[in-house]
Each structure stands twice: as structure tokens, then as C-alpha cells.
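Colleague: Quick one: sequence and predicted model below, then my questions.
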Amino acid sequence: MRLGSGAAVVGRLILLFLLTLGSAAAAACREDTLRLRGDFGEALFRVEIADDAAERAQGLMHRESLPRGAGMLFLYPFPRQASFWMRNTLIPLDMIFIDRTGTVTRVHSNAIPLDETAIDGGPNVLAVLEINGGMAAPMGLAPGVQIQHPLMPQGPAVWPCEP
């Protein structure tokens, strides 16, 4: 049986792992869990929340690793033009930019550790999910993917939390 290239196999294994986690997750929304759905099915990430200026400024700086299936969710009080950089960030990251409806609008893959070049997330960004670099593409995380999280506005959400 041929499994494919190394990168494709790793991508499939990551997706299988995340989908397994997703099927075991409780149906209720939890602040430490972000759910995603798209053409690939559903997946989840365990997330830390950065929802104030100090937490957003610190982000994932100075960390030497990030567990697979984990990430950081940056939340803003209102939609804005979002721009990130990798100052003092030691690991490559994928940045997933999300609008107020919980729809992914842009994905920046493999941000380079310590690079201070601005990464433009575009206008109307309400949240940004940072995950390990190189995970988004094999999973199928792209514009149009939907997220579910209880701290996102539920009124305009395309995938609101169950009451």
C-alpha cells in the first residue's frame, strides 16, 4: 500500500489526529477549544486565549515549541486591519485570519521565526488563530473555512455555539 509523499502522510496523520479529537469533544462550546469545519470535515484545536493588549503583544513569543493540535486565539474587541510579525517568536507559525462571522479570510503559512516583516491579515479581522507552521495547508485550512468558539460574536456567526 502506497501512502504518498512524507509531507502528505504527515498532513493526513495530523488531520486524522485532529478529527479524532474533534469526535471526542463535547458538543458544547468551550473557551479552550476552537472547532473548524470545511471541505475536510471537522477538526479542533486546544487554544490559549489572547484577548487583551498585553496578551496579544506577548502572543507565542519566546516559546520553543507548540504541541500539535494546540494554538493561540487572538481576539479583538472589534474588527480591524490586522498585522502580525514574528519578533521574538522562535517557532514557525501558520496564521489564520478570521472575520466577525467566524469565517477564515486569509491564511499565512510558515511565518519565519524572528522575522520582523509585517504579515498583513487584511481588513475586518476579529480573530487570528496561530498554529504550528505547515499544518494549515495539509488540513485544508483556507479562506471560507468556518470556526466555532464561544468568545466570537454569536449573532453574526455562521457556526454559532449550541445554547
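Modeller: Yep, it's here.

Colleague: C-alpha only now, for contacts and for neighbours.
Modeller: Fine.

Colleague: the helices in the chain, which residues?
Modeller: Counting by DSSP state H, residue ranges of the helices within the chain are 6-24, 53-58, 136-139.

Colleague: Go through these and pick out the most buried.
Modeller: The highest average neighbour count among those, using mean count of other C-alpha atoms under 10 Å, belongs to helix 136-139 at a mean of 19.

Colleague: another structure for you, compare them:
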Amino acid sequence: MGNSDHNRRQFIAGITLLFAGAGAVAAKTPLPPCPTDRVTITGGFGTASFNVEVAADEANRARGLMNVDELPLSSGMLFVYQRPQLMSFWMRNTLIELDMLFLDGSGVIRHIHDRAQPLDETPISGGPDLLTGVLEINGGLARRLGIKVGDVLRHPAFISAAEPWNC
């Protein structure tokens, strides 16, 4: 029995190494990148997805949705900033009503400005929180869908250690 027990231990050790080796190979295989032209918001209402144009540099953020005369219902613009900061937007040269969803670094919605008025140059504040992004969608849509403060937006620009995301 001693010899068969030894053989069994060697067999189990060999299988363990085989699976560990397969895991190492799988870990080295890169996952496909998450799409950057789509966001998903989840909350008590369920899930909503939007096709987005990302404004991640100064020129694109400055232009935003200015002079756009219509926005498809399932579309928006995602403004992304490299570091957390206080945020304020306005509607200069913006021709359509917008909802602005202000986001922290984990993609949590911290403030929603409902129905920003076209062409209004009054500053629209994201509140007292340091933020890293804003999603602009059609005016009134956040309320219609049931999107609320505390809901979470998923996009590769926003990382949450508490809720890892596999796109």
C-alpha cells in the first residue's frame, strides 16, 4: 500500500501542477479591451446603456455638445478628467436640453442636474465633491429611466476596487 499511496500523491501533485500551469498560461493571455464608446449604468431601476463619445482632452471637453441639434435617445457624451476636481458646466452654444450626471472616480453618480436649458450660460455645479467625470444625456431621460444619485456608471475610465467590473 505504501507504494500505491506514494504513486497517488505523485499523481495528485502532477494534476495540481498541470492546473496551476494552465492558470498561469490563462493569466498571461490578455483580455480584450473594454469598449470605450459605451457606458452602462446600474441601480435600483435596473440597467441602462448608452453609446458615448468620450471627451478626454481639453479641446473635446471645451467643444462638448455645442452646436449639436439632436442627440439619439441611447447616446451621450462622457467627459473624463485625469484627476478629481470640483466641476462646473454651462450650456453655451448647446442647442438641446441635457441631463448632467456628475461622477466620482469609481463611476458613482454624485449629482444629477436635470434638464439643463439650451444656450444658458449660468454655471451648473457638480456640488462639493471632487469628481472625475460627467455624462451628458438627453434632458429628462435620467428621471424617466429612474437613474438616481448613488447609481453606478461602468466604463474603463472609472475604476472601483470595491466592485471590480468585467466588461
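Modeller: In hand now; what should we look at? Owing to the predicted nature of the structure, the values given are computational and were not obtained by experimental measurement.

Colleague: thinking again about what came up before, let me have the helices of the first structure in CSV, extended by distance to Leu44 of the first structure.
Modeller: CSV is the format used below for the helices of the first structure (distance: least, C-alpha to C-alpha, whole Å):
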stretch, distance to Leu44 of the first structure
helix 6-24, 5
helix 53-58, 21
helix 136-139, 11
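
Colleague: Out of the ones you listed, flag the one nearest Asp115 of the first structure.
Modeller: Ranking the helices of the first structure by proximity to Asp115 of the first structure (C-alpha to C-alpha) places helix 53-58 first, at 15.3 Å.

Colleague: Ok, which of the helices of the first structure comes nearest Pro113 of the first structure?
Modeller: Nearest to Pro113 of the first structure, of all those, is helix 53-58, at 14.6 Å by C-alpha to C-alpha.

Colleague: tell me, that closest one lands on which residues of the second structure?
Modeller: Helix 53-58 of the first structure corresponds to residues 58-63 in the second structure, going by TM-score structural alignment.

Colleague: what separates that stretch from the chain centre, distance-wise?
Modeller: Averaging C-alpha positions (C-alpha atoms, centre = their mean, to the nearest Å) puts stretch 58-63 of the second structure 19 Å from its chain's average.

Colleague: Quick one: average offset of it versus the first structure, please.
Modeller: Stretch 58-63 of the second structure, aligned to the first structure and superposed, deviates on average by 0.5 Å (mean C-alpha distance after the TM-score superposition for the first structure).

Colleague: Pull the residues that contact that stretch.
Modeller: By C-alpha atoms under 8 Å, 6 or more residues apart in numbering, the residues outside stretch 58-63 of the second structure that reach it are 55, 79.

Colleague: check contacts around Leu75 of the first structure.
Modeller: Per C-alpha under 8 Å, 6+ apart, neighbours of Leu75 of the first structure: 49-52, 126-128.

Colleague: ah, wrong one, I meant Trp85 of the first structure
Modeller: 115-119.

Colleague: Mind picking the two most distant members of the residues you listed?
Modeller: Maximum pairwise distance in the contacts of Trp85 of the first structure, criterion C-alpha to C-alpha, is 9.8 Å, between Asp115 and Ile119.

Colleague: Contact partners for the residue positioned nearest the centre of the first structure?
Modeller: With distances taken as C-alpha atoms, centre = their mean, Leu129 lies nearest the centre of the first structure, 3.0 Å away. By C-alpha under 8 Å, 6+ apart, the residues touching Leu129 of the first structure are 71-74, 95-98.

Colleague: change it to 6 Å
Modeller: 72-73, 95-96 (C-alpha atoms under 6 Å, 6 or more residues apart in numbering).

Colleague: repeat for Leu34 of the first structure
Modeller: By C-alpha under 6 Å, 6+ apart, the neighbours of Leu34 of the first structure are 44-45, 148-149.
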